[in-house]
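**Q** okay, here's the prediction I keep looking at, along with the sequence it came from:
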Amino acid sequence: MLEIENLSKEKIDSKSLEQIYETMLARFCAQANGELRLELLLVDSKASKELNRTHRGKDTPTDVLSFPLEVNLHSQAPQTLGSVVINMDLAKEVAHKLGHSTESEVKLLFIHGLLHIFGFDHEVDNGEQRAQEEALIKEFDLPKSLIIRAQEE
């Protein structure tokens, strides 16, 4: 179950985010026995900056943060995978700059953050997160991934 808390002024299409979540759950947690929940927080730049400073020691807003929790996939009990936090101000700004919709940018950020929840880490892996991200982007017909964009800069 995807629990979305929109603390921003932007409207979002929760159904498409739920579809992404269900697709990724089936791909990465198919062996789970109990319900797996995820919290998605949509915040402004001020809240993003505060969370980034508190949890990463970086005093600047960021586009997406992931806070994974440990789960036992064999448990029958409902469990929370963690939280993904998306900065809607930055999502809107980047989408405008790159010429695609805010909704597409939010989906990209959600996929990126959710891959971190599932244990991928592009900073230390050998391209696994990038490959997964690219496959999902193709599946959902989205623009270039965050990892690709960062490498092009």
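**A** All right, it came through fine.
**Q** contacts, neighbours, all on C-alpha from now
**A** Noted.
**Q** residues of stretch 146-153 that come out buried?
**A** By neighbour count on 16 or more other Cα atoms under 10 Å, the buried set for stretch 146-153 is Leu146, Ile147.
**Q** for this protein, what spans make up the strands?
**A** 2-6, 36-43, 64-68, 79-87 (DSSP state E).
**Q** with distance to Ala150 and mean neighbour count added, can I get the ones you listed in CSV?
**A** As requested, the strands of the chain are arranged in CSV below (distance: least, Cα to Cα, whole Å; neighbours: other Cα atoms under 10 Å):
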stretch, distance to Ala150, mean neighbour count
strand 2-6, 27, 15
strand 36-43, 22, 20
strand 64-68, 14, 20
strand 79-87, 17, 22
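**Q** dump those strands to JSON lines, plus distance to Phe140.
**A** Below are the strands of the chain laid out as JSON lines (distance: least, Cα to Cα, whole Å):
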{"stretch": "strand 2-6", "distance to Phe140": "18"}
{"stretch": "strand 36-43", "distance to Phe140": "19"}
{"stretch": "strand 64-68", "distance to Phe140": "19"}
{"stretch": "strand 79-87", "distance to Phe140": "19"}
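**Q** presented hereafter is structure B, for comparison with structure A:
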Amino acid sequence: MALKLDWNNEQDKLEIRDDLIELLNTVLQKAAESEGVEEGEVALTFVDDEEIHVLNREYRGIDRPTDVLSFAMNESLDEELDIVYEVEEDEELDDLTDMFGDIIISVERAQAQSEEYGHSIEREIGFLFVHGFLHLLGYDHQDEASEAEMMGKQEAVLAQVGLVR
């Protein structure tokens, strides 16, 4: 089984077309393949600046909009699964363990950044999506070395699907 992409649109600034979702699904499969991930589920939500601002303030303590947020299930799920597993052994538990987490993209930030960097909105959303996915897998960019590693992985995936600058 390949990775499953569930998506939701909670904004009206950009029409989310089927071809964009197909492209992002391909990006997800390539990113997963490059990381040796064979199955699981990722939830993607498109929002506006106002909504991502609220989430950024609430969850990160940063009082401004951002371009992408990632919320990995594995950050707090391991301890919770130990408790749940003792109480109830069923397929729903397996469903939870297959969920990598949520990626939230501000389409307003993506539009502004695509104009600023001189590339397509599809390329920018693809970049943000891969970036968010790598965060779900535990990658971070707190220093120059980890940022360079993450950037290299992102660009390699985007090149595979033709989303180059």
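**A** Noted; the coordinates are in hand. Worth saying up front: this structure is predicted, and the values here are computed from it rather than measured.
**Q** about what we covered before: among the strands of structure 1, which comes closest to Glu152 of structure 1?
**A** Counting by Cα to Cα, Glu152 of structure 1 lies closest to strand 64-68 out of the strands of structure 1; the figure is 18.8 Å.
**Q** I would like the range of structure 2 that aligns with that closest one, please.
**A** Aligning strand 64-68 of structure 1 against structure 2 (TM-score structural alignment) gives residues 68-72.
**Q** over to stretch 16-28 of structure 1?
**A** Stretch 16-28 of structure 1 maps onto residues 23-35 of structure 2, going by TM-score structural alignment.
**Q** may I see the buried residues of the matching stretch?
**A** By 16+ other Cα under 10 Å, the buried positions in stretch 23-35 of structure 2 come out as Leu23, Leu24, Asn25, Thr26, Val27, Leu28, Gln29, Lys30, Ala31, Ala32.
**Q** just those: which are in helices?
**A** Leu23, Leu24, Asn25, Thr26, Val27, Leu28, Gln29, Lys30, Ala31, Ala32 (DSSP state H).
**Q** what about the closest residue to the second one other than its chain neighbours, how many neighbours?
**A** Pointing back at Leu24 of structure 2 there. For Leu24 of structure 2, ignoring the flanking residues on the chain, the nearest one in space by Cα to Cα, 6 or more residues apart in numbering is Gly126 at 6.3 Å. By the criterion of other Cα atoms under 10 Å, Gly126 of structure 2 has 26 neighbours.
**Q** contacts only, for the aligned partner of Gly126 of structure 2 in structure 1.
**A** Aligned counterpart of Gly126 of structure 2 in structure 1: Lys107 (TM-score structural alignment). Residues in contact with Lys107 of structure 1 (Cα atoms under 8 Å, 6 or more residues apart in numbering) are Leu17, Ile20, Leu142.
**Q** and the last one, what pairs with it in structure 2?
**A** Meaning Leu142 of structure 1. Using TM-score structural alignment as the criterion, Leu142 of structure 1 maps onto Leu163 of structure 2.
**Q** please tell me I have it right and that match contacts His119.
**A** No: using Cα atoms under 8 Å, Leu163 of structure 2 is not in contact with His119; the gap is 9.1 Å.
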